[in-house]
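# Attaching a predicted model along with its sequence, questions to come.
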Amino acid sequence: MGNYTYGYRRILPLLQEAGYHMAEATLCRLMSELGVQLAMYNRPKNDRYSSYKGTIGKVARNLLNQTFDATNPYTVLHTDVSQIRLGNSTWAYMSIILDQAKVLAASISQSPNKLLISDTLKQLEDKLPEGVNPIIHSDQGWHYQLDYYREKIDSLGLTQSMSRKGNCLDNAPMESFFTFSKSNRYLKSRAVRT
């Protein structure tokens, strides 16, 4: 367990193998009482990346409002940047654009800068079919407020939409994607080492 990647989902089967049987809720309660927590979700607050810097450019209206039904491809795209751990003290930033659950563009950089976002948009430009004009939805991160970003998505025929401050529900596909991919990455890296 030296890699600090064992959450209750990985501990429960090991306990069952050892002859200890309990419900997930019981294990979660015991882990909470003992202060056992997955390290990937328990880093210092000052080590956490936040793209929100206040209003430094233009904040777009929220066109989704949790009621927009996007069942057809290229209707609503979701985008975000997240910090990922590459090693014990090495971090990188991942910029993703999703169409429903399909990744259309992905870039990784050591810095969450203009080049990272521009590269992601360039990949999207190469994959967008002609004649589509989807909404592109993000949080209110600083890079999504700047002129270069808004000009580029406008040139691609995209309509900008942003989640309300402090409410990530409209961008739930991105939040789910990052949570799943980070958890899956840790599970895979552990499986390769064993």
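All right, it came through fine.
# CA atoms for contacts and neighbours, from now on please.
Fine.
# ends of stretch 82-99, how far apart?
In stretch 82-99, first residue to last residue: 17 Å (Cα to Cα, to the nearest Å).
# Any buried residues in it, and which?
For stretch 82-99, a neighbour-count test (16 or more other Cα atoms under 10 Å) marks Ser82, Gln83, Ile84, Tyr93, Met94, Ser95, Ile96, Ile97, Leu98, Asp99 as buried.
# Strands of the protein, residue ranges please.
76-85, 91-99, 102-109, 135-138, 159-162 (DSSP state E).
# Now that we have these, can you turn them into CSV and tack on distance to Arg193?
As requested, the strands of the chain are exported to CSV (distance: least, Cα to Cα, whole Å):
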stretch, distance to Arg193
strand 76-85, 17
strand 91-99, 20
strand 102-109, 23
strand 135-138, 36
strand 159-162, 40
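# Of those, which is nearest Phe178?
Nearest to Phe178 among the strands of the chain is strand 76-85 (7.2 Å), distances taken as Cα to Cα.
# Comparison target below:
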Amino acid sequence: MSDERDEEIAALRARLEEIEGRKPEPVPVALPVAKKSSGFGKGFFGCFGVLAAIALCILTLAFCSAWNIAEDQRLGEIGQSRSGWRPPEGFVLTAADRGGAVGTKWFEPTREECGRGRATCAGLEVISEQGCSRNLYVSISLLDANGANIGWTNDTAQGVQPNQIARLVFRSYQPDIHTTRIAEINCY
């Protein structure tokens, strides 16, 4: 009822102003004002923006981590560590599981180093860029003629100084050992 009355009043004003020769004044109308978002990530699309930013950060960290791992695995191909250290001639640069870069070189142990009995022995010389003042631990996998893993053995050394060669001898009584490969190196 008040809408009809307002329309009627507005029409009468317009008629009166027309008679008096004045231009009709516009009737003020209240317009709804949109509220501004007062916080970061408000609303449906804001949440997606925040989630997208978080996902981008996670992907960036994963990419950088994968790049460092791949770079460490290529140490042997490159021939030097990130710091520029290179092992002596004949050694292969290897990324240790713990303790930085080391150089490794297989050797044939003497009878004295291998010990008595029917043990199968393998020797590995290890040199470290930073030294292994507390412990040098190396484990190797034992492989048969088909490449199947048939066991493992390990050896340790303590107090290895930077650029000092440690001679490790691995013994096993496992029959049918054809070859070995390094499984783990920790130098700390």
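Perfect, thanks for sending it. Note that the structure is predicted; figures quoted are calculated from it, not measured.
# overall similarity of the pair, as a TM-score.
Remark: TM-score between the superposed chains equals 0.28 [TM-score structural alignment, normalised by the length of structure 2]; 89 aligned residues with a Cα RMSD of 5.1 Å.
# related to what we said a few turns ago, just the closest of the buried residues of stretch 82-99 of structure 1 to Ser189 of structure 1, please.
Using Cα to Cα, the buried residues of stretch 82-99 of structure 1 come closest to Ser189 of structure 1 at Ile84, 13.5 Å.
# can you pull the contacts of that closest one?
Trp91, Ala92, Tyr93, Met94, Lys182 (Cα atoms under 8 Å, 6 or more residues apart in numbering).
# That one and Ile11 of structure 1: what is the separation?
Remark: distance between Ile84 of structure 1 and Ile11 of structure 1 (Cα to Cα) = 23 Å.
# now Ser189 of structure 1
Applying Cα to Cα to Ser189 of structure 1 and Ile11 of structure 1 gives a distance of 16 Å.
# quick one, which of the two is more surrounded?
Between Ser189 of structure 1 and Ile11, Ile11 has the larger neighbour count (other Cα atoms under 10 Å), namely 15 against 12.
# Helices along structure 2, start to end?
According to DSSP state H, structure 2 carries its helices in the segments 2-20, 43-73, 75-78, 111-114.
# With distance to Leu143 of structure 2 as extra columns, can I get the ones you listed in a markdown table?
Below are the helices of structure 2 laid out as a markdown table (distance: least, Cα to Cα, whole Å):
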| stretch | distance to Leu143 of structure 2 |
| --- | --- |
| helix 2-20 | 95 |
| helix 43-73 | 22 |
| helix 75-78 | 22 |
| helix 111-114 | 19 |
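# Export these to CSV and append columns for mean neighbour count.
Shown next, in CSV, are these (neighbours: other Cα atoms under 10 Å):
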stretch, mean neighbour count
helix 2-20, 12
helix 43-73, 12
helix 75-78, 16
helix 111-114, 13
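# and of the ones you listed, who's closest to Arg167 of structure 2?
Arg167 of structure 2 lies closest to helix 111-114 among those, at 9.8 Å (Cα to Cα).
# Which residues does that closest one contact?
For helix 111-114 of structure 2, contacts defined as Cα under 8 Å, 6+ apart pick out Thr120, Cys121, Val169, Arg171.
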